[in-house]
Every structure is written in C-alpha cells, then in structure tokens.
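A.B. asks: structural data only, the sequence is not supplied:
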C-alpha cells in the first residue's frame, strides 16, 4: 500500500493538469485589442480590431459582434455604425483547433459630434403655484397637466395655464413622492420616485384606473411618449422604453455626448423625434435623439431663475428648473421650476 500511494497521487495530479489544460478560460487564451487601446468609440467611426493570441493557438476564424449583430471587418477595421449608443460589449467568437470560445471587451459608443448650444427667448410669463414642487408637465388639448413631488405635497392636477386656475386635482398618499407624467390615449401615466410604483388615471376626471410596477429601471423620474411608446428616465444614463398597454420595459437608450455617457436626464418631453430632458439640478435641458440616445443639443436656461420671486424658504439646490411641456398649437415650450411663482412660455433657438 505504501508503494502505490505516491504513484496514485502523482497520477491524479497529472490527470487534473491534463483536464485543466483543456478547460482554460477564454480570456486566458485570447484578448480583444482595439487600435490605440481605445475603449471609447464614436458612432460610425472605423477602428482597427484584432485578437491577441495569448497561447499561440491555431486560429481558424473570428466573428465579431455587438448587441448580437455581426460586425464586418474591412481591412482589419470595423465601422461602428450601431444605431443605439452607450455602454456596449464587443464580442469575438474565436474558432481554433476544433473549438469555439467567446471573449469580450467593454466599450463606450459615443455620439459622432458635440452637442450644439441653444438659448431661449421669453414670450410670456404666467402665474405658477409656489406650492407646486414641479416634477412633470404636459399639455393635452390646451389644458396643462402637472405632477408634483415631496411626500405630503404630491398631487396631479389639470389647470388653465394662463391663469393658474385648477380644474381638477388628486392628492397622492403622503407616503408617495410624485414624479413625471405623460398622457397617451386619454390616459395619464404618473411615476413615483422610490416606491417602484406608477399610477394610471382617466384624463378627464383624473379617476385612478390602475397601478403599475417598474421592471429593471431603478427609480421613477420623467415620462414622455411619441404617440406609440412611453419613455421613462430613472436617474441613470438609461431612458427606458415602455409598452403603453402592459407598462413593461421593452428596452432602453443611453444618453451620451461625443465624450461621455451622461446620467442626469430628469423630466422629459417628446417633440418630433427628440426627447427634451431637464438636466437634474442644472438650469439646462438636453435635446436627445430618441432612437440613438445622442445628446444633440443643450438649452442653456441660465438666468431664468433670476426672474422668479425668492421666498424665505428658497434653497438654490432644491428650487431648481424642472418641468418642460410643448404646446403643439402655439409651437412653443413652457418651462418652470420647483415652487416657482412663474411659468414661462419660451422659444428655443441656436445660440
């Protein structure tokens, strides 16, 4: 017994080593290398891509893909003409010596050009309730609908934008912090902040019809719609696409500039293929391509809060610009802020 024991142990070790050599992790065999060691790529840019052979294997074929779409090599370069921007994973399926393994590399696909800068001209000023901590603003048939936040102060109301007269209002339970709204097919959809819960109302009497829960999105921030689907921001770089019938999340876009992925989209409005998004705690609004996520423009609303009456309870980091609604007949935007005493009608133009 003592004679065979060392032999037995050494045999097991050799067998283990042999098995281990055939089950190495793909990342120990191959590595994706991008030209210039870049991890950020602009949309439609052609960049050199290769696979580093770490163990001198005999490679038969390599297939590259992003978002499950095969990417074609042209002279060892890939043109990253991918419709949706943001955080991506470049995958290489490597066939070698009768095996196929997959290796991946995280990349950021950015906008091709920098955002253009826009400014504004005030057309009209209207009264706004200083007890309205505005989180959502939207027009429907010339009537303004507004959703507000703060627990114990959250409500949904419809009002005359010219006078501030409230037609109807429903108060939320004090446990909820109201957020963005959108209106589609005679229904008002309203988010709450951290409760993971949204509400659906009849557009006429504001009668609550249903509740809905969030899926993978983190929180409830802003809502908008393009007539067919609903867009939802959640405090991250993602703007989620919701099915209006099921309220299920069916995908997302990510908001990016030509230099970074950006994560401050708050209140939303949709106009002609673009999402207008308040930048969280900043006096500005992003103009986002609703298909790609590219931030194509930034509207600088600096100076607008100077026209608002400051109260003793005014807090600069809290009573910020928030709320944007487009009036399709007047072809103008309406903007306000949290607890502001004015609602501004503005025209947007390039600076």
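C.D. replies: Sure thing, it's come through. Everything quoted here is computed from the prediction, not taken from an experiment.
A.B. asks: from here on, just use CA atoms for contacts and neighbour counts.
C.D. replies: OK.
A.B. asks: show me what the longest helix along the chain is packed against.
C.D. replies: Counting by DSSP state H, the longest helix found in the chain is helix 4-21. Judged by 3 or more C-alpha pairs under 8 Å, 6 or more residues apart in numbering; DSSP states H and E, helix 4-21 is in contact with no other helix or strand.
A.B. asks: what is the subsequent helix or strand relative to that helix?
C.D. replies: helix 26-29 (DSSP states H and E).
A.B. asks: how far out from the middle of the chain is that following helix?
C.D. replies: Offset of helix 26-29 from its chain centre (C-alpha atoms, centre = their mean, to the nearest Å): 33 Å.
A.B. asks: name the residues that touch the helix or strand following that helix?
C.D. replies: Next helix or strand after helix 26-29 toward the C-terminus (DSSP H and E): strand 30-34. With contact meaning C-alpha atoms under 8 Å, 6 or more residues apart in numbering, strand 30-34 is reached by 47-55, 92, 103-105.
A.B. asks: put this beside the first:
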C-alpha cells in the first residue's frame, strides 16, 4: 500500500499499520549501541529515466536492468539499458494487476502484486508469465538473498520466501534504535544485508535480516527531482551495481542516479 497509489487508484488515503527467525517476530536491540549512522549518497552520474514509469522495483542482472512498474491496468515488467535508461522490452502485468517489487532468480523474474493476492513468475528470456502463486498479505518490495527471497509488505516486517516455490519460511521485525521501522518498500539484497526504501520518505535503511536491526541509514533528500515534487515522485528504486555503487530512482522520476554509498 502506498499513499501516492491510493490517491491515483481510488482517491482516498489508506494507511495500513501492521507489525530472523521462523516464528513470532521479535525486536533485537543493543542498549550499549549508539544511534545508527546516517550517510548521504555521493552522486557519480545521472541517467535518464522514463517519467511515465511508476517505479516499484529495480534490479541489475549483468548487462540488463529490470524495472517493475505499478498502477492497476498500467503495470509492466520492463527491460532497460542501464547506460541510457532506454526501454528495450516491456510486457503488461497479467490480470490488470497492480504490479510491485521484482527480483531475478536465475532464468526467472518474480514480480509482486500490491493487493491482488498473487506473485507472478516470468520467463526472463521470453518475457512472458509462467505462473501465479498465492501471496499472503500485501506485496511491496522483493529481493533475492541466496536461496531465499525477502519481501516487504508495508509493515515493519520482512518476510522470507523459498526462491523456487515462493513458500513463506519466516519473518523478522525491523527496528531502528529500538523502534519499529514501518512502511518498508522496495528492497535490494546485497552481501547478506537488505536495503529498503521507507515509503513516502527520502530514507533508505540497511537491515541485518538475521536480527531485523537497521545498521545504516541513507539520507537521499539531496537527490534532485525536477518537476512536480508531489506524492507521485516518491523515492523507490534500488539496484546494486558493484561494491558500494548503486542506482537509485523513484516513481516518475526523470533520472536515475548512479551513487556511492559509503556504508
């Protein structure tokens, strides 16, 4: 669920506040630890981005950048040129579903839906849907962490799924300085850590999925956003390039930014 989407799709504002392990979620804190460090992205390059793309997911797979876009009846899976931002291929999400986060798993691409109760598995080469599997709760962000996938649902919880069957295998609650972090959105798994956009903010958090503890915060408020600064231009899109370099963008942004995150 996203405020910008609610305005566009149904004209109302509806916020759902719902709160590693494989059982009941628990908060992990270290009373001796200081505040979580806050960093700012160092911009290395600016790359064009299609302003019609209501970006929900972004992932780099070798020479190809994949993007999932949203809005009911307009959602797509896209293949982009990471150097120019040009759209190489695009396919509509089946069922007029409201598309959400994506992740690549070998020769497949998984794409969430927001409130349609399914996840869609795509053939990466053919760019066609292969199957749909049931999805419990809302779908927001998705990333691959080894032999599992990590999903956000708009709450303070990360859910873990088998990378082949999509069966849910556990959850963890996310905290920053001992407080829950809600509205976790687009995800990117990197070296055993989960980076997450916090919806309707300019904040990205890095999470230890074993404990749910936020260990780094990114303040991306300095990224330029020409045009309407309203709800449609929410920061939402993280793709890891290599090392400390990432691509960041947002819904209907005119640019993607190649940045360095010195975490």
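C.D. replies: Okay, I see it. Being a predicted model, the structure only gives us computed values, none of them experimental.
A.B. asks: hmm, back to that, read off where the longest helix of the first structure ends up in the second structure.
C.D. replies: Using TM-score structural alignment, helix 4-21 of the first structure corresponds to no residues of the second structure.
A.B. asks: before we move on, what about stretch 51-62 of the first structure?
C.D. replies: The aligned range for stretch 51-62 of the first structure is empty, by TM-score structural alignment.
A.B. asks: if I look at the spatially most central residue of the second structure, how far off is residue 130 of the second structure?
C.D. replies: By C-alpha atoms, centre = their mean, the second structure has its centre lying nearest to residue 186, at 1.4 Å. Look at residue 186 of the second structure and residue 130 of the second structure: by C-alpha to C-alpha, to the nearest Å, they are 23 Å apart.
A.B. asks: next one: residue 21 of the second structure
C.D. replies: Distance from residue 21 of the second structure to residue 130 of the second structure, by C-alpha to C-alpha: 30 Å.
A.B. asks: to which residue of the first structure is residue 205 of the second structure aligned?
C.D. replies: Per TM-score structural alignment, residue 205 of the second structure is aligned with residue 286.
A.B. asks: is it true that its match touches residue 299?
C.D. replies: Yes. Using C-alpha atoms under 8 Å, residue 286 of the first structure is in contact with residue 299, at 6.3 Å.
A.B. asks: let me see the contact set for residue 150 of the first structure.
C.D. replies: If you count contacts by C-alpha under 8 Å, 6+ apart, then residue 150 of the first structure has 133, 176-178 around it.
A.B. asks: narrow these to just the buried residues.
C.D. replies: For the contacts of residue 150 of the first structure, a neighbour count by 16 or more other C-alpha atoms under 10 Å gives the buried set as 133, 176-178.
A.B. asks: which of the residues you listed lies closest to residue 125 of the first structure?
C.D. replies: residue 133 (18.1 Å; C-alpha to C-alpha).
A.B. asks: residue in the second structure paired with that closest one?
C.D. replies: So, by TM-score structural alignment, residue 133 of the first structure is matched to residue 54.
A.B. asks: which residues are in contact with the nearest residue to that match once chain neighbours are set aside?
C.D. replies: Spatial nearest neighbour of residue 54 of the second structure, chain neighbours left out: residue 251 (4.5 Å); criterion: C-alpha to C-alpha, 6 or more residues apart in numbering. By C-alpha under 8 Å, 6+ apart, the contact set of residue 251 of the second structure is 51, 53-56, 232-236.
A.B. asks: same check, this time on residue 151 of the second structure
C.D. replies: With C-alpha under 8 Å, 6+ apart, residue 151 of the second structure has these contacts: 139-143, 158-161, 187.
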